[in-house]
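**Student:** Would you be able to build a 3D model of this:
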Amino acid sequence: MAPSMLSKAFLSLWTFSSAVRAYPNGPWYQVPLGENVLGDPTRYPTADDKHVDYVVVGGGASGLTVAARLSEDPSVTVAIVEAGKCPPALDWGFDTTPQEGADGRVKHFTNAKTLGGNSAFNLMAYMATSTGALQKWADEVGDDSWTYSNVAKYFQKSLNFTGIDPSKRRLNATPELDTSHVGHGGPLDVTYANYGQPFSTWIKKAFDQAGMLPVGGFMSGDMFGSSWVLDTINHTDGKRASSSKAFLQPILGQRKNLFLYNVTLAEKVLFNDKTATGVQVSRGKTIFTLSAAHEVIITAGGLMTPQLLQVSGVGDANLLKKYNIPVVLDAPSVGQNMEDHISFGIGHKVDVQTNSALKYKDQYDEAVEEFQGQQAGLLSSPGPDFGGFADIPLDLRNFSASTKSDLASFPKDWPEAFFISFPIDMGFPTDGYNYAMLFCTLMTPMSRGTISIKSASMKDSPVINPRWLTSSTDVEIAVAAFRRVRQILQMPVLQQNIIVGSEITPGSDVKSYDEIHHYLKQNFASMSHPASTCRMGKDGDKNAVVDSKGRVLGLDHLRIADASTFPFLPPGLPLGVVYMVAEKIADDIKHARKQQHSEL
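**Tutor:** The predicted structure follows:
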């Protein structure tokens, strides 16, 4: 596969518009990569000034969760501002600056522009994180309410878990899950797909041989081991359960105190001295104001939350003055400390059916019929469905002293890598064979990036500089993890049963440290998990932007409730942590409001 072809193929999978082009007539519109989330536009408010109690900026996983929870009280009015509209306008089209860790190339950074945010077209995996990571979180923000024992209820609160349908899912792909760690009766459906990928059943055997033994789900606070991955799939129709479908659609139009302003851009937060009073928004050429009697809550994500703060006058004063933005608060940490996960993989020809089959009309038509009739088969699966968390094994740990020191800063239950089956065709030949990959996502990123502005307008994209693979620690671990992927794929259970021929991507000639490093620079893919750009921390922490309840330090009536507040990017895939943070901060807001009323 040509240099950078893998990362381009991964990106095309990650974006809904490419999936629609690949499968124009089938259920890819519905599962797993998309849905019509906007409904009837006549239900939405006109572009006029309005006064509400809370304005929520951003209609993604966190924003819709917060808005739904606050509007449970019929006496509370809530407005949601979301720039997105219906497909294919699902992505903001952001690119990074030239990246040193990618040989100077500019890379696309996927960022959802639709109701539901990234939950409307990600790979749907739902998991918690490690107990030690959450203890570290609590320690760094000075608030024990963030320990695993205290936030487990928020991981569960959103969820409605249902088990598998054994009539549709093969018995050799039966998940093991301790259901005491998942919620029942919440708005967000989580389950296992009705189709367990055959490639993944063999990867499970290989993980067993590699020492990644079954852990019974990634919800208990223990991440080490392997498991079938829980997905946000609606158990009744097999379609994606995005935050829009789970939290918004059931109540929109039913709650007269909830107002959705979609296709509406938040231009800036408005202030009276240090107090947020509302948001200036625009729909087309019409500019109007949504005033907030209590709070403005920003949930625009790791890229656009810091951008919105900066254009509103909250950020590094020198940067703001450059664009003639009046300084409300000199906060140099806004847009700093960005973390992200990166992935890479190795591909083989395999002797089991994978999503390569969907390239052929007869097999694709059969899959469509099976999904439409039974919500089963290839199209009912998100693809990557079995994963394992582990550290790099001893025989590959030829790390420098600085890398060892960096790794020692993480809690002991924080795994270094996540390995996941990837039975999806990534631009391989159309030659009648099935292809699959084993991917690895690094869990201990040390590279830190930045988000800044290039104008005073939200209509211009932010300056995104993730600085991937600029830390020597990240490079050393990436090379070692790549070698571990290769080791796993050489396990006898795979070589003797399903792998056909030699390694396809990148090829067995990529062997030395420098060769692997070069390949990774050319081919790694961002997981689009930007976090920590408005870090949570203690008052007085120079790197903190918000306190442990998401309140922006130094300002009143302004709060943030998304991944930008993470004090660090915890191990695992972050969708579950995003929902947890939203549920917890929504509860904090409700408790504060109740306390205020009791004091009157």
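**Student:** C-alpha from now on. contacts and neighbour counts both.
**Tutor:** Fine.
**Student:** Residue 79: neighbour count?
**Tutor:** Using other CA atoms under 10 Å, residue 79 has 25 neighbouring residues.
**Student:** What of residue 534?
**Tutor:** Residues near residue 534, counting by other CA under 10 Å, number 32.
**Student:** One more, so I can put them side by side:
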Amino acid sequence: MLLSIHAVVVTFLGICASLSAATPLHLRDDHIGAPQDATFDYIVVGGGTTGLTVAARLSEHASVAVIEAGGYYQITYGNNSVVPLYSLTRIDAIDPSPQFPRRPEIDWELVTVPQTNAFNRTVHYAQGKTLGGSSAFNTMSYLRSTSSAYQRWASMVGDNDYTFKSLLPFFKKSVRLTPPNLEKRNSANATPEYDPSAYGDGSPLDVSWNNFVDPTLTWLAKSLQAIGIPINPKGFSSGELKGGAWLPSTIDPAHATRESSQTSFLDYADANTQIKVYPYSIAVRVLFENETATGVSVDTNGTIYTLSATKEVIVSAGVFNSPKLLMLSGIGPTEVLTSFDIPVVANLPGVGQNLQDPTSINVANFVNTPNAQSIVANPATEPEALRKYVEEAAGPYSSAAGYISYERLPDDLRQTLPPATLAKFDNFPSDFPDSQYIVGTFVMANGSSMGAISSTFTRTFSRGSVTLASADYKDNPLIDLGWFSDPADADVLIAGVKRVRQAWSSEPALTIRLGAEVLPGDTVDTDEEILSYIKNNGNQLWHASSTCSMGKAGDKSAVVDSKGRVFGVKGLRVADLSVVPYALPGHCQANAYALGEKIARDIIDAR
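**Tutor:** Presented below is the predicted three-dimensional model:
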């Protein structure tokens, strides 16, 4: 345990006090749906990141019901999902190993089929089963993709509404930015650079910079800068992913607590609209009449009933459960549906296909510098860290993710990539970064501090799939991430490991580095050895996408059009990261919120 029993009690009381000022931990009684038949204008399946954004905006204009399988994460998972530092240290639900701790109150407990190109590993893929969805236990980083990436999206779906210029108003609409508090950060080596014009007067989602800077991260950031990856003066919200940046996070700066779609959009809707939420409820299937969605069959603790929609049903169940629900409802590949005796409403072969999941690998060393985790684990320094958090919303407990870099690999490493891999790069815009590097810190059981720099490829060439395990809605789907089914992904990761080792060999890194390399270790040297290490140890970023891909009419692989409308039926949309047609470089949280804003506007405009 990181904290003494006394500290746990004090921390809990302090957090509860701050939360009471920031957000109620319950819905208004008249906003909780009763498990019985009812009718609404719109029904949203899934109270996650995009789902609550859509629901909150629609509820400003119409009657809206939200079907959510979970409840309040603050109650079911406690401080782990509230305290920013704990997003890096205490959310055990994200353990990707097959031995992951069972947390059915917050996680769908999805496990993949064996990954045939990764030594048959099975992977636990955490997905939020709670109000707020995965925004309830992500690392809260807020950054956008590149202008060229959004242009590619627009071109793929034939709609210029997906260019960065067109999406920027939706990015701005949801976000309430608080500038960095340099006094609380107290680190001249970690002054954030950003473009204020990329933000505006939006709300209700708070985005801010950490009120503490991990000392080890400043050295690791310097190490990346020392090998030629400088700070980007615009940050990562202006359509560029080039260089490094101290990232803002979805943190309420006044209380230093997690901001999720629940604490932002749902709380806003609860206070200002007549939204109705059905917690601890499962969507059994979407109901149709003459190929028009008319509602959803719902299970709340064994009570089955129907919520009818006079206008539309919006599925926002996530990259794995949205295709599952479509297939259970008769929309998907005919051969899959008929194999489970599910009547076919629309034959859409693309449902569950095109799964793309970026993969990451760490290079780690012991270091002689303190970090946030070592400070709170030390009985001599923890009381002051706790006081700062409770009284000032500052100190190590208030901090989450910190520094990320992007780059085009230097020529010497690019030349090591196979020609076939380099040729695949030509299908992407020339300003795409090749690699992403995230710095991190850990404390070992014996108290030793470790620093890590991870590498992730930014173009995902491998493809996986999601399909049904049965016709029973209670069964999780079969998930194949398709890791390394295309060798180009591994090629880039091998180069990424070499690049990170260059950073660890720089003067700033050597200043803090202790002993020999820990991961992957000095015995892992050749490309073949690095490849084996990657396949054995690579992990997801939880940025999977594209299983209900957006596309043009007539594209047999497309599931929805550019406004999220499901092909072949009426009155049904999908609104979550499953509709993004390919894995965008960068992180996906900002995209999920902006997509929700945009789809909601599309629906409102079509009324």
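**Student:** in which helix or strand would I find residue 583 of the first structure?
**Tutor:** Following DSSP states H and E, one finds residue 583 of the first structure within helix 575-599.
**Student:** tell me what that helix is packed against?
**Tutor:** helix 61-70, helix 148-157 (3 or more CA pairs under 8 Å, 6 or more residues apart in numbering; DSSP states H and E).
**Student:** and those as a markdown table, adding distance to residue 297 of the first structure and mean neighbour count?
**Tutor:** Compiled in a markdown table, those are given as follows (distance: least, CA to CA, whole Å; neighbours: other CA atoms under 10 Å):
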| stretch | distance to residue 297 of the first structure | mean neighbour count |
| --- | --- | --- |
| helix 61-70 | 8 | 27 |
| helix 148-157 | 19 | 20 |
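**Student:** Which one, of those helices, ends up nearest to residue 527 of the first structure?
**Tutor:** With CA to CA as the criterion, residue 527 of the first structure lies closest to helix 61-70 of those, at 16.5 Å.
**Student:** Please work out which residues of the second structure line up with that closest one.
**Tutor:** Using TM-score structural alignment, helix 61-70 of the first structure corresponds to residues 49-58 of the second structure.
**Student:** That stretch vs the first structure, average distance?
**Tutor:** Average distance, stretch 49-58 of the second structure versus aligned residues of the first structure after superposition (mean CA distance after the TM-score superposition for the first structure): 0.5 Å.
**Student:** can you list contacts of that stretch?
**Tutor:** By CA atoms under 8 Å, 6 or more residues apart in numbering, the list of residues contacting stretch 49-58 of the second structure from outside reads 42, 44-46, 64-66, 132-135, 260-262, 265-266, 268-269, 275, 315-317, 575-576, 589, 592-593, 595-597, 599-601, 604.
**Student:** Quick one: distance of stretch 69-80 of the second structure to the chain centre.
**Tutor:** Relative to its chain's centre, stretch 69-80 of the second structure lies at 18 Å (CA atoms, centre = their mean, to the nearest Å).
**Student:** Sorry, wrong one. I was asking about stretch 528-541 of the first structure.
**Tutor:** 16 Å.
**Student:** May I see the buried residues of it?
**Tutor:** 528, 529, 530, 531, 532, 533, 534, 535, 536, 537, 538, 539 (16 or more other CA atoms under 10 Å).
**Student:** Any chance of TSV for those residues, columns secondary structure and distance to residue 62 of the first structure?
**Tutor:** What follows is those, written out as TSV (DSSP: H, G, I helix; E, B strand; the rest coil; distance: CA to CA, whole Å):
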residue	secondary structure	distance to residue 62 of the first structure
528	coil	16
529	coil	14
530	coil	14
531	strand	13
532	coil	15
533	coil	16
534	coil	15
535	coil	16
536	strand	16
537	coil	19
538	coil	22
539	coil	24
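**Student:** The residues you listed: which two are farthest apart?
**Tutor:** 528 and 539 (29.1 Å).
**Student:** start to end distance for stretch 382-394 of the first structure?
**Tutor:** 33 Å (CA to CA, to the nearest Å).
**Student:** in it, what's buried?
**Tutor:** So stretch 382-394 of the first structure, judged by 16+ other CA under 10 Å, has buried residues 382, 383, 384, 385, 386, 387, 388, 389, 390, 391, 392.
**Student:** which residue in the second structure lines up with residue 285 of the first structure?
**Tutor:** Per TM-score structural alignment, the equivalent position to residue 285 of the first structure in the second structure is residue 302.
**Student:** what's the distance between that match and residue 229 of the second structure?
**Tutor:** 55 Å.
**Student:** which of these two has more neighbours?
**Tutor:** Ranked by neighbour count (other CA under 10 Å), residue 302 of the second structure and residue 229 place residue 229 first, with 19 against 10.
**Student:** correct me, but that one touches residue 407?
**Tutor:** Yes - between residue 229 of the second structure and residue 407 there is a contact at 6.9 Å, judged by CA atoms under 8 Å.
**Student:** Overlap in contacts, the two.
**Tutor:** If you check residue 229 of the second structure and residue 407 against CA under 8 Å, 6+ apart, the residues they both contact are residue 243.
**Student:** what about residue 374 of the second structure, how many neighbours?
**Tutor:** Applying other CA under 10 Å, I find that residue 374 of the second structure has 22 neighbouring residues.
**Student:** just checking, it is part of a helix?
**Tutor:** Yes - assigned with DSSP: H, G, I helix; E, B strand; the rest coil, residue 374 of the second structure falls within a helix.
**Student:** Next, find the distance separating it from residue 3 of the second structure.
**Tutor:** Residue 374 of the second structure is 12 Å from residue 3 of the second structure, by CA to CA.
**Student:** What of residue 264 of the second structure?
**Tutor:** 29 Å.
**Student:** Looking at those two, which one has more neighbours?
**Tutor:** Between residue 264 of the second structure and residue 3, counted using other CA under 10 Å, residue 264 has the larger neighbour count: 23 against 16.
**Student:** what separates the more buried one from residue 127 of the second structure, distance-wise?
**Tutor:** Between residue 264 of the second structure and residue 127 of the second structure the computed distance is 19 Å (CA to CA).
**Student:** re earlier: out of the buried residues of stretch 528-541 of the first structure, who's nearest residue 176 of the first structure?
**Tutor:** Closest to residue 176 of the first structure, out of all of these and judged by CA to CA, is residue 529, at 27.1 Å.
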